[in-house]
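A.B. asks: give me a model of this one.
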Amino acid sequence: MNTTPPTEAQDRPARLTVGVVGAGRVGPALAASLQLAGHRPVAVSGVSDASVRRAAALLPDVPVVCPAEVLRRAELVLLTVPDDALPGLVAGLAETGSVRPGQLLVHTSGRFGTAVLDPATRAGALPLALHPAMTFTGTRVDVQRLAGCSFGVTAPEPLRMAAEALVIEMGGEPEWIEEAARPLYHAALAIGANHLVTLVAQAMELLREAGVGAPDRMLGPLLGAALDNALRSGDAALTGPVARGDAGTVAAHVAELRKHAPQSVAGYLAMARTTADRALAHGLLKPALAEDLLDVLANVGDGTGAGGAPPPGDHPEEGGHPEEGDR
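C.D. replies: Here you go, the predicted structure:
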């Protein structure tokens, strides 16, 4: 993607001065994206060496100052700090008189809506919650990835158009989230993205243990297809031994994990139970096979049934030949 600002953005006067409080992976990227749209970053705060380097790379020539000075210089302030630090930061800025009436105060937390900005709102700030549903690297590639990225947006009704305009200027697509729904919204994203990273990293470790020389190359096409199928078809995309009701295979998996990666057993069992429940609810797993599978999962959970043989009561005739099932 070409990151050179369009001619009209370069030639017209900057519309808002932009400041960043918290030069983590998100803030500098959003400010750089706003700069491409014609706004003017004027200040950034960062404490660690990594933050200062990140700010210098994405926002060259923008001075690094304290948070209060960022608010003094900027009309639009991005508060891009960890979720747990945000309430204290906002309260502190309001108590010290750093917030100016009419100042746009934007946080990027997925968990919070605009209520967390209430101390600043009472001081006259205009509160916006703009959460990019994207994983960030802290490099310029993040600016490119914002194109088409959804933002979870919460704002007072009078500021709705302003919030939408800022998201669109960054190349994103606004998705309105009610204040009370923010924690659930954020939990869903954490399951879908953060936990995915953990699962993939764990899968690569296990493949290396099994002797695979390039786990990333092996997993890439498989994971790409699985993600595409899941986004298109939801639970109907489920395949594999749990969805097929292969209780013996699941037991064998757990037995091997106990030997080679015991720390992964709890996660495997939790995901297998959840997968079995969803497959059963959507008619993908036959009840008779589900009963045997859930028995195995209960037994291996307490360490009594992690053998590789199919459990008593298996009904292969109900599931068809193993090669006929989806894998």
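A.B. asks: going by C-alpha atoms from here, please, whenever you check contacts or count neighbours.
C.D. replies: Noted.
A.B. asks: how distant is stretch 161-170 from the center of its chain?
C.D. replies: 21 Å (C-alpha atoms, centre = their mean, to the nearest Å).
A.B. asks: can you list contacts of it?
C.D. replies: Contact partners of stretch 161-170, identified using C-alpha atoms under 8 Å, 6 or more residues apart in numbering, comprise 30, 33-34, 37, 128, 130, 146-147, 151, 153, 155, 173-174.
A.B. asks: ok, so of those residues, who is nearest D49?
C.D. replies: Taking C-alpha to C-alpha as the measure, D49 lies nearest L30 of those, at 19.7 Å.
A.B. asks: how about the closest one, secondary structure?
C.D. replies: For L30, the assignment made with DSSP: H, G, I helix; E, B strand; the rest coil gives helix.
A.B. asks: now the helix or strand that contains D277, how far from the centre of its chain.
C.D. replies: Using DSSP states H and E, D277 sits within helix 265-281. How far helix 265-281 lies from its chain's middle: 22 Å, per C-alpha atoms, centre = their mean.
A.B. asks: give me the next element, helix or strand, following that helix.
C.D. replies: Toward the C-terminus, helix 265-281 is succeeded by helix 287-301 as the next helix or strand (DSSP H and E).
A.B. asks: and whichever helix or strand comes after that following helix, how far out from the chain middle?
C.D. replies: Using DSSP H and E, the helix or strand that follows helix 287-301 in sequence is helix 316-319. Distance of helix 316-319 from the chain centroid (C-alpha atoms, centre = their mean) equals 40 Å.
A.B. asks: one more sequence to fold, the one below, so I can look at both together:
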Amino acid sequence: MTLGPDPFVPEQRAGRLGIGVVGAGRVGAVLGSALRAVGHAVVGVSAVSEESRERAELMLPGVPVLDVEEVVERAELVLLAVPEDELPGLVNGLAGLGRWQAGQLVVHTAGPQGVAVLAPAAAAGAIPLAIHPAMTFTGTSMDLTRLTGAPFAVTAASPVLPIAQALVVELGGEPVVVAEADRPSYAEAVQRATDAVAAAASQAMDALESLGIADPGPHLTPLLTTALDRTLRRSQ
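C.D. replies: Below is the predicted model:
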């Protein structure tokens, strides 16, 4: 497919792709914006809720908001940034409609899933890739800076694994290869760590507030930061 220049892309170089973003949630809008910033053209984005439409307008100005089928039809790389439980039905539904294209890159961001969930797209000749950024997204431009150096779990068949790794590098992240069978355990470990830290911090803040400390954040920040840093350095 032939793409015209994107006026919001600083420099559109040869080899750049037409990106279709399915899901203008916090993750999809940010990753789409990051890919646009390195020269890819975002050719369409799907956004169902009013909040997601506003986010698409803010993070991807000028990109047409389209239905999912049209986004997939236009794109050379389809970024599926939808909730994990919606992913299988979405992929199967598009396969049933004959929307997947041979040679098209199809990338999802669900932590527990590898590329098996994209089998219906692969059966049509698409190239399935799974990436998962290990960070919490706000859905704002602040996330673009935080992508730098962020680890991404990457899963793909060996012949196309370098494509997934290169995509992560373009986003500013650090690709970490995770085997298909290990994705559920990987996602569980990441979620457990996130939940544990959040729960401990919340309980400590409640305790300090009960003692009359109106703003416990400044009291806890250096303690939690130091404790977490010490724990994370265990493997170094």
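A.B. asks: quick one: TM-score?
C.D. replies: For these two chains in superposition, a TM-score of 0.92 is obtained (TM-score structural alignment, normalised by the length of the second structure); 227 aligned residues with a C-alpha RMSD of 1.5 Å.
A.B. asks: okay, and the helix holding D277 of the first structure goes to which residues in the second structure?
C.D. replies: Under the alignment (TM-score structural alignment), helix 265-281 of the first structure falls on nothing in the second structure.
A.B. asks: for A75 of the second structure, what are its contacts?
C.D. replies: Contacts of A75 of the second structure (C-alpha under 8 Å, 6+ apart): G18, I19, G20, V43, G44, Q104.
A.B. asks: highest neighbour count among these?
C.D. replies: G20 (29 neighbours; other C-alpha atoms under 10 Å).
A.B. asks: ok, average deviation of the host helix or strand of it from the first structure?
C.D. replies: According to DSSP H and E, G20 of the second structure maps onto strand 18-22. Aligned to the first structure and superposed, strand 18-22 of the second structure gives a mean residue distance of 0.6 Å (mean C-alpha distance after the TM-score superposition for the first structure).
A.B. asks: quick one: what's aligned to R72 of the first structure in the second structure?
C.D. replies: Aligned by TM-score structural alignment, R72 of the first structure pairs with E73 of the second structure.
A.B. asks: next SSE downstream of the host helix or strand of V70 of the first structure?
C.D. replies: Per DSSP H and E, V70 of the first structure falls inside helix 67-73. Downstream of helix 67-73 of the first structure, the next assigned helix or strand under DSSP H and E is strand 76-79.
A.B. asks: show me the contact partners of that next one.
C.D. replies: 16-22, 27, 31, 70-71, 86, 103-108.
A.B. asks: selection in PyMOL covering whichever of those residues are buried, please.
C.D. replies: A single PyMOL command selects the buried members of these (16 or more other C-alpha atoms under 10 Å):
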select buried, resi 16+17+18+19+20+21+22+27+31+70+71+86+103+104+105+106+107+108
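A.B. asks: starting at the chain centroid, how far to stretch 69-78 of the second structure?
C.D. replies: On the basis of C-alpha atoms, centre = their mean, stretch 69-78 of the second structure sits 17 Å off its chain's mean C-alpha point.
A.B. asks: stretch 152-169 of the second structure now?
C.D. replies: Centroid displacement of stretch 152-169 of the second structure relative to its chain, using C-alpha atoms, centre = their mean, is 14 Å.
A.B. asks: do the same with stretch 116-129 of the second structure
C.D. replies: With C-alpha atoms, centre = their mean, you get 18 Å for stretch 116-129 of the second structure.
A.B. asks: check stretch 194-206 of the second structure too.
C.D. replies: Mean C-alpha position of stretch 194-206 of the second structure versus that of the full chain (C-alpha atoms, centre = their mean) differs by 25 Å.
A.B. asks: same check on stretch 138-153 of the first structure?
C.D. replies: On C-alpha atoms, centre = their mean, the centre of stretch 138-153 of the first structure falls 12 Å from the chain's centre.
A.B. asks: buried set for it?
C.D. replies: Buried residues in stretch 138-153 of the first structure (16+ other C-alpha under 10 Å): 138-140, 142-147, 149-153.
A.B. asks: tell me the residues of the second structure aligned with that stretch.
C.D. replies: Going by TM-score structural alignment: stretch 138-153 of the first structure matches residues 139-154.
A.B. asks: may I see the buried residues of the helix holding V70 of the first structure?
C.D. replies: Under 16+ other C-alpha under 10 Å, the buried positions of helix 67-73 of the first structure are P67, A68, E69, V70, L71, R73.
A.B. asks: and for stretch 180-200 of the second structure?
C.D. replies: E180, R183, Y186, A187.
A.B. asks: just send these back as JSON lines, with distance to R99 of the second structure and secondary structure too.
C.D. replies: Formatted as JSON lines, these follow (distance: C-alpha to C-alpha, whole Å; DSSP: H, G, I helix; E, B strand; the rest coil):
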{"residue": "E180", "distance to R99 of the second structure": "25", "secondary structure": "helix"}
{"residue": "R183", "distance to R99 of the second structure": "27", "secondary structure": "helix"}
{"residue": "Y186", "distance to R99 of the second structure": "31", "secondary structure": "helix"}
{"residue": "A187", "distance to R99 of the second structure": "29", "secondary structure": "helix"}
